[in-house]
Every structure is written in structure tokens, then in C-alpha cells.
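A.B. asks: coordinates only, sequence not included:
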């Protein structure tokens, strides 16, 4: 008599946790913020810092930033005592700059309100600036070994395929989280969370999942049905609107003018080039809104295009020279490639056009 086929709803936590953790013990990614498999806990500061950096950013991009931050500010107290401008400059190029402002606020909250120790529960962690549902669960599980349901994009993909959830994202998210809860074990919570992430990143990839080496293939409904590559389904996103602005590279001899952006709004608090307000239509060629000085401006032959989450920005790049005009106030730097080091990516692009 053939063995009874196990339906996805009958999958027990041990059917997932045991093979997945055995796979993780031998195949885990070695990352600078991780404790070895089987360790009781990881450093909460390093876990928190890595999780904030990894939001909407790749592991490869994060590693050098993480190593620089932890070398310069090895503890949460050290980061809390840092100057805002220094932290923002160190973050430049990593993107999603609200994370950097929340990073500073959270470090100071932990240092001043919690005696330099991160709270250990999801609920208490959620009270920290910039710490949401996912991040609080990840810190609770990885740093403190608590059972928490940790669901990022990699985990969503693994769960959607494991249970053959055909409801498109983002509508499927509550269901996927509930299903993740059913397979999350009480023991080795941090290792389980990281194992699910590693599985999604290295085996259960967005395209061409490697089902032949997957430790969960015998329990995976989408693999059994041959539809793993089609999941998770996603509702098509509407096209991003296009917005426009002018950016200005103003020189004085061998220096270029930089300015500190307002603390709130796009790229808040970051060092950048002078820039006009963002608009729905481009400014006329002979108009220079937001220009830092009344000089002759020369437009670059091509614009800078930079994609943000909700819109695509086209920057018209203008360069000008003071030529004896009184120097306006700003952060003047020698106009070479090193001047771009502390700038967000879109300003680096603009400076590259004219330096």
C-alpha cells in the first residue's frame, strides 16, 4: 500500500526544523554579524545593526559598511555618542537614508533609556525607533534565542513554495506569516530564522530554485507539483512616476560646494550638492531654480537618472564657476573623486559627470 501523501497543512514543525537545521549546520553563510550555529545567542548590537542595514539592501553591499561601522563604533554606546554628520557620511551610498536617521535615534534610545542594553522581547523592541515587526522578531530570535516568527522576502518565498500558496503578494503576506508560524520551532530559534533566510538566498532562489539539493524538498508541495519556479506570484506594480530636478556643481578654483540637506524629507540630513525642489515637469533650460549663485551655468549633455522606491528622478546637472564672485556658505571640498565619498549615490553620479 503506498505511503500516505502529507498535505501541506499537515506539515509538522519537526518535519521542517530538523532537516533545515542539519543543512544550516553544514551549509550556513559565514557573515560578520553572525554567531556560529548552535551558539546560544549573538551580540544584539551587531544583530540590530546588520538587520537595519540589510533592509532592501544585499548582503554583499552591506558587509563593508557593517565592518566599517563596527570598527569605528564597536558598541551601541559609541554609536549613540557619534556626531550625526559622521554617521550619515559613513552611511552614504547604502541608500534608504531614513534608516540612518533611525539608526542614530535608536542607538541613543538604547543608551539613554535602556542602559546600553537592547530589550529582549519583541514588544519592547518594537518601541525603539526604526524597529518594526520583522526587525524586532529577528533580534528577539537571533540575539536572545526567543521563539519569534521571522519573515523577510527570502522566508516569504520559501513558505509560499513549501505550501504552494498561489495567492499573489502582497495580499498573501498574512497567510504566509501564519504558515511560517506553524513551522517555527521553539528550540534554536535564531538558527532557524537564519537557516530560512539562507535557504531562500542560496537554494530556494527567486529564479531557478535548486530543488534537487533542497533539504525540504520532500515536504515541498510546489516542488511536488512542479510549480516552484512560478511562486510566489506577485501583483504587478504600477509604473513609477518620473520626477525632475536640477542639481548644481559650483566650483571655486579647485573646490566644489556641498550643502547639508534639511533634516526631514528626501535624503534628510545628508551632505549633497545644491539642488532644486523636485517637480513633476523639468525646469526650462534657461531657468535655474535652487541655484546657489548667479553664475553662468553649463548643462551636462546627459541627465542623472536615479530610482527611488516610489518614483524615478531625472536630474539635470549644471556646472558653474564663481570666477571672483563672493563665495557662498557651504561645505567646500577639493573637487576630485574623494569629494564624492560622503555623498549619496545620486550626487556621486552627478559629480562624476563633471569632475
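C.D. replies: Sure, I can see it. If you're wondering where the values come from, they're calculated on a predicted model, not measured in any experiment.

A.B. asks: from here on, contacts and neighbour counts on C-alpha atoms
C.D. replies: Fine.

A.B. asks: can you give me the helices in this structure?
C.D. replies: 13-27, 44-54, 59-72, 76-80, 84-91, 98-113, 122-125, 133-144, 153-162, 173-183, 189-202, 221-225, 345-354 (DSSP state H).

A.B. asks: in stretch 37-44, what's buried?
C.D. replies: Along stretch 37-44, these residues count as buried under the neighbour rule (16 or more other CA atoms under 10 Å): 37, 41, 42, 43, 44.

A.B. asks: TSV please, covering those and showing distance to residue 87.
C.D. replies: Below are these laid out as TSV (distance: CA to CA, whole Å):
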residue	distance to residue 87
37	31
41	27
42	24
43	21
44	19
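
A.B. asks: that older thread, now tabulate the helices of the chain in JSON lines and tack on distance to residue 324.
C.D. replies: Output for the helices of the chain, formatted as JSON lines (distance: least, CA to CA, whole Å):
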{"stretch": "helix 13-27", "distance to residue 324": "63"}
{"stretch": "helix 44-54", "distance to residue 324": "44"}
{"stretch": "helix 59-72", "distance to residue 324": "40"}
{"stretch": "helix 76-80", "distance to residue 324": "42"}
{"stretch": "helix 84-91", "distance to residue 324": "30"}
{"stretch": "helix 98-113", "distance to residue 324": "38"}
{"stretch": "helix 122-125", "distance to residue 324": "55"}
{"stretch": "helix 133-144", "distance to residue 324": "53"}
{"stretch": "helix 153-162", "distance to residue 324": "54"}
{"stretch": "helix 173-183", "distance to residue 324": "60"}
{"stretch": "helix 189-202", "distance to residue 324": "56"}
{"stretch": "helix 221-225", "distance to residue 324": "70"}
{"stretch": "helix 345-354", "distance to residue 324": "20"}
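
A.B. asks: got another, please set it beside the one above:
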């Protein structure tokens, strides 16, 4: 494969994305807190979605010590919209461990011991924040490397092969910039469809490009159909306020504020799952949402509290944006208000 680091870093020096958690190419290493926070946020989420959330987080909690002292419910509400809410719970747990220790561990091995920090995240922080040579493989890097080496093994089984190949091309000099250059190359040039191979600084070394087959890599398995589940969201109103509940601390959307809902099951739901007896009215239509492992279709029921004592939290119906509802519940609330208007 030869030395691809030099042409790649030259390209990065000229074309690096300006991101609020990065240091410019060739400059002193980035703040470990900002690197760690951005990497946790970016898991299964786009840069465009993360950027405003990241800027809000660091304005609100500018250091790991400040985040460690945050109210958990406040942090969970601030996380709304980023998905994978277990990450938010791990975020504050990790912040507390680091704050107590006084600093982040500076090695990949040390970082692996932190709550919510897996193999990829530890390698990324070690390289970007501490200059440790580490093989960092996110989705963009995996695509670039699969094409460079024409790795024909299908994903996800190919990841160990891709990681080993990444290790062979990762330099000891400027490893953090190299990692971010690979990420930027995958985002801007080596895209999933219609890669701009003629503009790629690594095309002379790319096996897939030489064969005219760049889009054939990485090889992906056939997608399995996601199971379908059904549920009902209950909008219980009283004097302009709507009932919110706190979901169980463990499990999907754990610990988040939400509208009451019956179980999510394989069969359409019934009103016996309602939180209280009321004059429930079923609204026309449903709200659909896709999670990682299943599709969800939600019927919408509205009712009046009529003085019933219910467990939960009453929230102004016209200020639900500040409640930090997960996306599926925010979508349902918007649809209920639209239909009921």
C-alpha cells in the first residue's frame, strides 16, 4: 500500500472541516473533554445534528467537572433528539469518574475503562486528544479502507480485517490529524454513492478505484426486515397542561420524560392500556417511527383528566419543546396538536 499518510495529510491541511471540537490541522491537540463529548454524541448521529447540540452542551457545561455536577434529568432533557439515550446516562457517569480522578486517562487502554467508552471511542480520543498512535475505524474510515484494500468480506464480519488494515497505514506522526483526515475524506470524497475518485488524494493507491469498482465496497449483507410493533400514545390534558411520565431508568429511552404509552407489541393496542379512565378519543391516522431494531406505529388517543389522580408530571401543552421529549414522543405531540387544532 505504501505511505498514504503524506498525501492524505497534505489534503487535510487544505480541506479540513472546521468543527467546534477540533483543533486546526497541525495545531496543538484538542481539549480531551470536547473530543470525548463529541465522540459520544457522534455515535450513530450526523455531524449536522451534533454541532448545535455540542455547542449548547459546552456553553452550559464547559468542563468535565461542570458536567459531572449536572442534574441528571436536566442533562437527559438536553440530550433529546440525539437518540440512544443510554449514552446520556453513561455520559454523566463517565464525567463523574473523570472529575473524581482529576483528568482523562491519556492512553487507549486507560480510556477503555471509562463508562460508555468502547474500543472505537477510546482509540479516537487517544489519537485526537493525546497523540497516541491508534487504529480508529468509524463508518467513514471503514469505507475508505475497504476500498483502498478492496476487502471483499461482507460487513459487519469484515470489521476486524478493516481494523487490521487501518493499523498498517496509521502513522506515528500526527495520528490525530490522520484519523480526522480519514473521516473527512470519507465524508467529502469517498462517499457511499458516487465517490469523487478523481479528486481523491489516495486514488493512486486505491485497489477498488484501479479496478473501477469503488462503489462495490464495503460489501454489505442483505438487510433483514425490521419487525413491526404497535402502541398507543395517550394525551391526557387538564387546564392547558398535558401529563408526562418518566420512563423506567433502564431500557429503550430510559429515564426520559415521555407521553404515557401502552406496551409496544406485535398486535395493535387497545384502550385498556390507558393510564386512567377517561373519555378517550382516537384521532385519525398514526405516527410512525423507526428504531434500530424495529419499526413502531403509534395510535393517538386524547382525553381529559377530569380530576383523576395520576402519577406523573403536568407540563404546559404549549411549551412541550422545553420538556426534552425523545423524537418519537415529540413527533406524536406535534401530530396530536395539529389534528386537534
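C.D. replies: That came in fine, so what should we check first? Just so it is clear, the structure is predicted and the values come from calculations on it, not from any experiment.

A.B. asks: before we move on, back to that, which stretch among the helices of structure 1 comes nearest residue 267 of structure 1?
C.D. replies: Among these, the nearest to residue 267 of structure 1 by CA to CA is helix 98-113 (7.4 Å).

A.B. asks: middle-most residue in structure 1, spatially?
C.D. replies: For structure 1, residue 55 is the residue whose C-alpha lies nearest the centre (CA atoms, centre = their mean; 2.6 Å).

A.B. asks: buried set for stretch 176-185 of structure 1?
C.D. replies: By neighbour count with 16+ other CA under 10 Å, stretch 176-185 of structure 1 contains the buried residues 176, 177, 179, 180, 181, 183, 184, 185.

A.B. asks: quick one: end-to-end distance for stretch 121-132 of structure 1.
C.D. replies: 13 Å (CA to CA, to the nearest Å).

A.B. asks: which residues in structure 2 does it align to?
C.D. replies: Alignment of stretch 121-132 of structure 1 against structure 2: residues 107-118, by TM-score structural alignment.

A.B. asks: then stretch 239-250 of structure 1?
C.D. replies: Under TM-score structural alignment, stretch 239-250 of structure 1 corresponds to residues 225-236 of structure 2.

A.B. asks: mind listing what's buried in that stretch?
C.D. replies: Buried residues in stretch 225-236 of structure 2, counted by 16+ other CA under 10 Å: 229, 230, 231, 232, 233, 234, 235, 236.

A.B. asks: show residues contacting it.
C.D. replies: For stretch 225-236 of structure 2, the surrounding residues in contact (CA atoms under 8 Å, 6 or more residues apart in numbering) are 242-243, 259-270, 274-275, 293-305, 332-333, 336.

A.B. asks: again, only using 7 Å
C.D. replies: Under the contact criterion CA atoms under 7 Å, 6 or more residues apart in numbering, stretch 225-236 of structure 2 has outside partners 242-243, 259-269, 274, 293-305.

A.B. asks: please apply the same query to stretch 188-197 of structure 2.
C.D. replies: Under the contact criterion CA under 7 Å, 6+ apart, stretch 188-197 of structure 2 has outside partners 144, 200, 203, 215.

A.B. asks: and stretch 56-69 of structure 2, by the same measure?
C.D. replies: Residues outside stretch 56-69 of structure 2 that contact it (CA under 7 Å, 6+ apart): 33, 92, 95, 96, 99.

A.B. asks: and the third one? What does it align with in structure 1?
C.D. replies: By that I understand residue 95 of structure 2. In structure 1, residue 95 of structure 2 lands on residue 107 (TM-score structural alignment).

A.B. asks: okay, now its match: neighbour count?
C.D. replies: Counted with other CA atoms under 10 Å, residues neighbouring residue 107 of structure 1 total 27.

A.B. asks: which one is it nearest to, not counting chain neighbours?
C.D. replies: Excluding its sequence neighbours, the residue lying closest to residue 107 of structure 1 (CA to CA, 6 or more residues apart in numbering) is residue 80, at 4.8 Å.
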